[in-house]
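Participant: Provided below for reference: sequence and predicted model.
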Amino acid sequence: MSNDTKEVLPRNQSLPLFDPHVADFICETEASKVPPIDAQAEDWFLEARAMEDPEIAVDDRDYKRIVDLTRQAAQRLHWKAMLNLASLYVEGRDPLYGNEDAVQLVEKAMRLGIPAAYDRMGTYYANSTGVDGDITRAYAFWQKAAQMGNPQALGFLGEKLTAGEDHPSIGMWGNIPVATKMLECALAQGYGQAAFDLHYLYVVLRSSDGTANGGGTPETKARALKVLHEGVKFGCEDCANALQIEFDHPFDLANMFAPYIDKARGLRYGMLGDALGFNPNRRFPNLDKILPLPPADLPPWDGQRKSLLDAAMGVRPPPAIPQPSAASLSKEPYFLAADYALRPTGLHSDAPTAPFSAYWQPATGQGVTEPARLLRKGEEFRHFSVLDANGRSRYGPVTWEQCLTIRHNHGAVEPRAVHGLLREVARPEPLLSCACGQACPVSGVWQPWVAADHSLQATVNQYWRQAWLTQGAPFPRPRRDWLLDLPDDEVTWHLMDMSLPEIG
């Protein structure tokens, strides 16, 4: 192949230079850009993540098993597993793979259009990981990732665009309107750290270059307080610590944005901040159950760390026990555990071998009846006798279609997370669900949900979207509260738990 037709590696692609002075920014959602997640791969990925729990000392972790599980998931094109596997290679957790292998894995994810892969490549250029260090290229990749909706890149660049807030001058990066939009876009996708940077922009109104336009008002202070509180729900340690200080011992009484000193509230925020400092993977979506913002009264609490964290964390019902399926009673390569079912994806291949590990079946319309079978990358597709366009029989290759494993639970509302991040609760009786436009009929923990094949299910059907709502309160709205192009009537809210906090 001649040099002029040779593929440019994703790491070497030409990207526009980072421009901090763009006039506007459009919020995209990362979850709408990534390949659908294979349910079996997700279980392998979550099992591997649980084995890296902060409670387990690094020297006691079984990194061989962690790498194996993560690689299994990555082979099914689980995008988070692909990037985690790259990190494990960089950390030296698999002696057979190193920085170059990590870069190639990230490039594979970039070819799949995964925004987080562009963010990771930017980090590699910033840190000289497998590529020659180049901070200019790093910012170009981060800009691309942010434009595609990656919340980490949005948060990073959004914070950089507040650079003029202290001493604005010619040539500085201050671009407050775009910084605000970037940070709000990141926060809407559950990136809690963005809330901490946003609260500075909310508490004092600023011109586009960062110049302060007067001091804070009661309205701007209330907005800053609320966004920090939302950040705690999304796992922001800095937000929890800031609120602990604001309520317990503010540095400046004249400019504090908490409405009054409240050491009891400060104590609870401080304990949540400590928990997030130890395990940044924690989320507290039901924070309002045990620590609502003023003027709501504080619910009773026994002062114990466990009861506070349990009340604020996400919940899930006991998993449904699946019934045996035809695939679960079959032998390999047709076997599939009863926990899963299969759904054709519409992705076809005419290649002689499987392009990646997955379940594959002959595409419909070819006169071939064959159940889906598990094929590893590079395994040959079977040939079949089929009729051609003239009605003559021929023996040869056929078109194959990938099948995704999905939960075999008939669409049950069962959010998933790494072990230990969710509290199991009994299913409410009777089951109760509501449309977005309704008022909350009963106080409790509510979970938003869309159909399993919805393009935004990966960002809606998440435990960190749960909310503790009181009777009569409105449900969150996708466009207004999550910045998602998602009609209200496509989201249903489900009651998950209506118990009061356990206070000993």
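Facilitator: The structure has been received and is ready for your questions. Residues are numbered from 1 along each chain as shown.
Participant: drop to CA atoms for contacts and neighbour counts, all remaining ones
Facilitator: Will do.
Participant: I'd like to check which residues are in contact with residue 148.
Facilitator: By CA atoms under 8 Å, 6 or more residues apart in numbering, the contact list for residue 148 reads 28, 29, 30, 33, 115.
Participant: What of residue 269?
Facilitator: Residue 269 makes contact with 240, 241, 243, 244, according to CA under 8 Å, 6+ apart.
Participant: In helices, which of those residues fall?
Facilitator: Residues of the contacts of residue 269 located in helices (DSSP state H): 240, 241, 243, 244.
Participant: quick one: which of those has the most company?
Facilitator: Neighbour tally across the ones in helices among the contacts of residue 269 (other CA atoms under 10 Å): the maximum, 29 neighbours, falls on residue 240.
Participant: my read: it touches residue 275, true?
Facilitator: No. Residue 240 lies out of contact with residue 275 (CA atoms under 8 Å); the separation is 9.9 Å.
Participant: Just say helix, strand or coil for residue 347.
Facilitator: Under DSSP: H, G, I helix; E, B strand; the rest coil, the three-state class of residue 347 is strand.
Participant: Please compare the first structure with the one that follows:
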Amino acid sequence: MPDASQIDFAYSRLAFHCVHEGSSLPLLSEDADILYRYSLYLEKLKGKKNYDEIARYYRIAAAHDHFKAATNLQFLLSTGQARSPDASTETIDLAEYYVDKGVPGAYYDMAHYLELGYGVKQDVAASRAYFRRAADLGSSDAQYYVAELLSYVPNTADVMLAMYKCAMDQGNRDAGRKYANYLKNLERYQESLQGYQAAVRNGDGSSSGRLSKSFQGVPSSDELYYLALEEDKERVDRYNKITYFLVRHEHLGAKIPDLDNIVPLPPAVLPEWDGTFQWKRERDSAVPVIPSPELIEKLSAEKGLDPATGLPLSAGKA
């Protein structure tokens, strides 16, 4: 439950125009992206991980304006998984740098630091302003966060739903589930069904589990699962398989981009399906590009970084 000041904030600015994050993001350097993708690959490998090595690649990429690398690096630093001479200062410097560049996610990150008092003086009022700015710029995480605040405020349902939907359309699985839940309670079953389908596509196993129940043809007295659907055993089976897959791979960020080729919504006829998932096929077949020593040296030299750590040469090694 949000505190009174957060609710006051929610009341203060109700107008919302949906903006997608991609419309305001800078282009990424292809060379920096090689380091970012290799870091991501290392981070998602099974077994023990060398987070200092992962942070090294993220640092060099972030120094070349790779905002995704900066976000991941901040997480490793702020959670203590990767070493730094001064983790909180390095984290805040990154966030401020990308805020100055207008990156929506940087506003969202800074909002959390202000909210928690991590690396900066705690300032809840300022954090709210950053959350709202991030939402207006297109951060789906911020849109979901502000919508959650609004869910406690009377007479704000239209704005709350608009924020949930905007975030859902950008791939936010939690927003899709909340959007669908709210519409179900209003008995807007077709829109709710589409929301759950979007949430499943975005990787929400809870929503696929719900649809597997709803397609069992539950009666209208079943307030939890009723969506005015006829019984469809094959759809039940497919949603159950999707749920199992998503639960197993949730920690890897699994999604179902090919959902409508597996289990499209009625009245579409179910196509043949071999039981496999596009996300896993692509992940299993992906071969990472290993950054060459020459590329690492080049990118490090351009920004005055130690290629062994990604830290500024003046900072010394962690």
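Facilitator: Structure received. Model, not experiment: these values are computed from the prediction.
Participant: would you list the contacts of residue 269 of the first structure in JSON lines and tack on distance to residue 177 of the first structure?
Facilitator: Compiled in JSON lines, the contacts of residue 269 of the first structure are given as follows (distance: CA to CA, whole Å):
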{"residue": "240", "distance to residue 177 of the first structure": "26"}
{"residue": "241", "distance to residue 177 of the first structure": "26"}
{"residue": "243", "distance to residue 177 of the first structure": "25"}
{"residue": "244", "distance to residue 177 of the first structure": "29"}
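Participant: just curious, which of these is nearest to residue 72 of the first structure?
Facilitator: The closest of the contacts of residue 269 of the first structure to residue 72 of the first structure turns out to be residue 240 (CA to CA; 36.5 Å).
Participant: what's near enough to touch the closest one?
Facilitator: For residue 240 of the first structure, the contacting residues are 228, 229, 231, 232, 269, 270, 272, 273, by CA under 8 Å, 6+ apart.
Participant: Tabulate those residues in a markdown table, adding columns for distance to residue 495 of the first structure.
Facilitator: Compiled in a markdown table, the contacts of residue 240 of the first structure are given as follows (distance: CA to CA, whole Å):
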| residue | distance to residue 495 of the first structure |
| --- | --- |
| 228 | 26 |
| 229 | 23 |
| 231 | 23 |
| 232 | 22 |
| 269 | 26 |
| 270 | 29 |
| 272 | 25 |
| 273 | 28 |
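Participant: List just the nearest of those to residue 257 of the first structure.
Facilitator: Using CA to CA, residue 228 comes nearest to residue 257 of the first structure of the contacts of residue 240 of the first structure, at 10.9 Å.
Participant: Mind telling me what element the residue of the second structure sitting at the aligned position of the closest one is part of?
Facilitator: With TM-score structural alignment as the criterion, residue 228 of the first structure lines up with residue 196 in the second structure. Using DSSP states H and E, residue 196 of the second structure sits within helix 189-201.
Participant: helices or strands up against that helix?
Facilitator: Under the contact definition 3 or more CA pairs under 8 Å, 6 or more residues apart in numbering; DSSP states H and E, helix 189-201 of the second structure sits against helix 157-169, helix 173-185, helix 205-214.
Participant: Where in the first structure does the first one fall?
Facilitator: It stands for helix 157-169 of the second structure. Mapping helix 157-169 of the second structure onto the first structure (TM-score structural alignment) gives residues 176-188.
Participant: mean deviation of the matching stretch from the second structure?
Facilitator: Its matched residues in the second structure lie on average 1.4 Å from stretch 176-188 of the first structure after superposition (mean CA distance after the TM-score superposition for the first structure).
Participant: Which of the contacts of residue 269 of the first structure are retained in the second structure?
Facilitator: Listed in the original numbering, the contacts of residue 269 of the first structure still in contact in the second structure are 240, 241, 243, 244 (both residues aligned by TM-score structural alignment, their matches' CA atoms under 8 Å).
Participant: in the helix holding residue 196 of the second structure, what counts as buried?
Facilitator: Buried residues in helix 189-201 of the second structure, defined by neighbour count with 16 or more other CA atoms under 10 Å: 189, 192, 193, 195, 196, 197, 198, 199, 200, 201.
Participant: again with stretch 287-294 of the first structure
Facilitator: Residues of stretch 287-294 of the first structure classed as buried: 287, 288, 289, 290, 291, 292, 293 (neighbour count, 16+ other CA under 10 Å).
Participant: Residues contacting the match of helix 157-169 of the second structure, please?
Facilitator: Contacts of stretch 176-188 of the first structure (CA under 8 Å, 6+ apart): 22-29, 146, 149-152, 154-155, 157-162, 193-195, 197-198, 201, 206-210, 231, 481-483.
Participant: and those residues, which are buried?
Facilitator: 27-29, 146, 149-152, 154-155, 157-162, 193-195, 197-198, 201, 206, 208-210, 231, 482-483.
Participant: quick one on the thing from earlier: looking at the contacts of residue 240 of the first structure, spot the one nearest residue 424 of the first structure.
Facilitator: residue 272 (20.0 Å).
Participant: residue ranges of the strands in the first structure, please?
Facilitator: Under the criterion DSSP state E, the first structure contains strands at 314-316, 340-349, 358-362, 373-375, 384-387, 393-396, 400-407, 422-424, 433-435, 444-449, 467-469, 492-497.
Participant: got JSON lines for those, with distance to residue 187 of the first structure and mean neighbour count too?
Facilitator: Below are these laid out as JSON lines (distance: least, CA to CA, whole Å; neighbours: other CA atoms under 10 Å):
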{"stretch": "strand 314-316", "distance to residue 187 of the first structure": "18", "mean neighbour count": "27"}
{"stretch": "strand 340-349", "distance to residue 187 of the first structure": "30", "mean neighbour count": "16"}
{"stretch": "strand 358-362", "distance to residue 187 of the first structure": "34", "mean neighbour count": "25"}
{"stretch": "strand 373-375", "distance to residue 187 of the first structure": "39", "mean neighbour count": "20"}
{"stretch": "strand 384-387", "distance to residue 187 of the first structure": "51", "mean neighbour count": "16"}
{"stretch": "strand 393-396", "distance to residue 187 of the first structure": "52", "mean neighbour count": "11"}
{"stretch": "strand 400-407", "distance to residue 187 of the first structure": "28", "mean neighbour count": "22"}
{"stretch": "strand 422-424", "distance to residue 187 of the first structure": "21", "mean neighbour count": "17"}
{"stretch": "strand 433-435", "distance to residue 187 of the first structure": "24", "mean neighbour count": "17"}
{"stretch": "strand 444-449", "distance to residue 187 of the first structure": "17", "mean neighbour count": "26"}
{"stretch": "strand 467-469", "distance to residue 187 of the first structure": "16", "mean neighbour count": "25"}
{"stretch": "strand 492-497", "distance to residue 187 of the first structure": "21", "mean neighbour count": "23"}
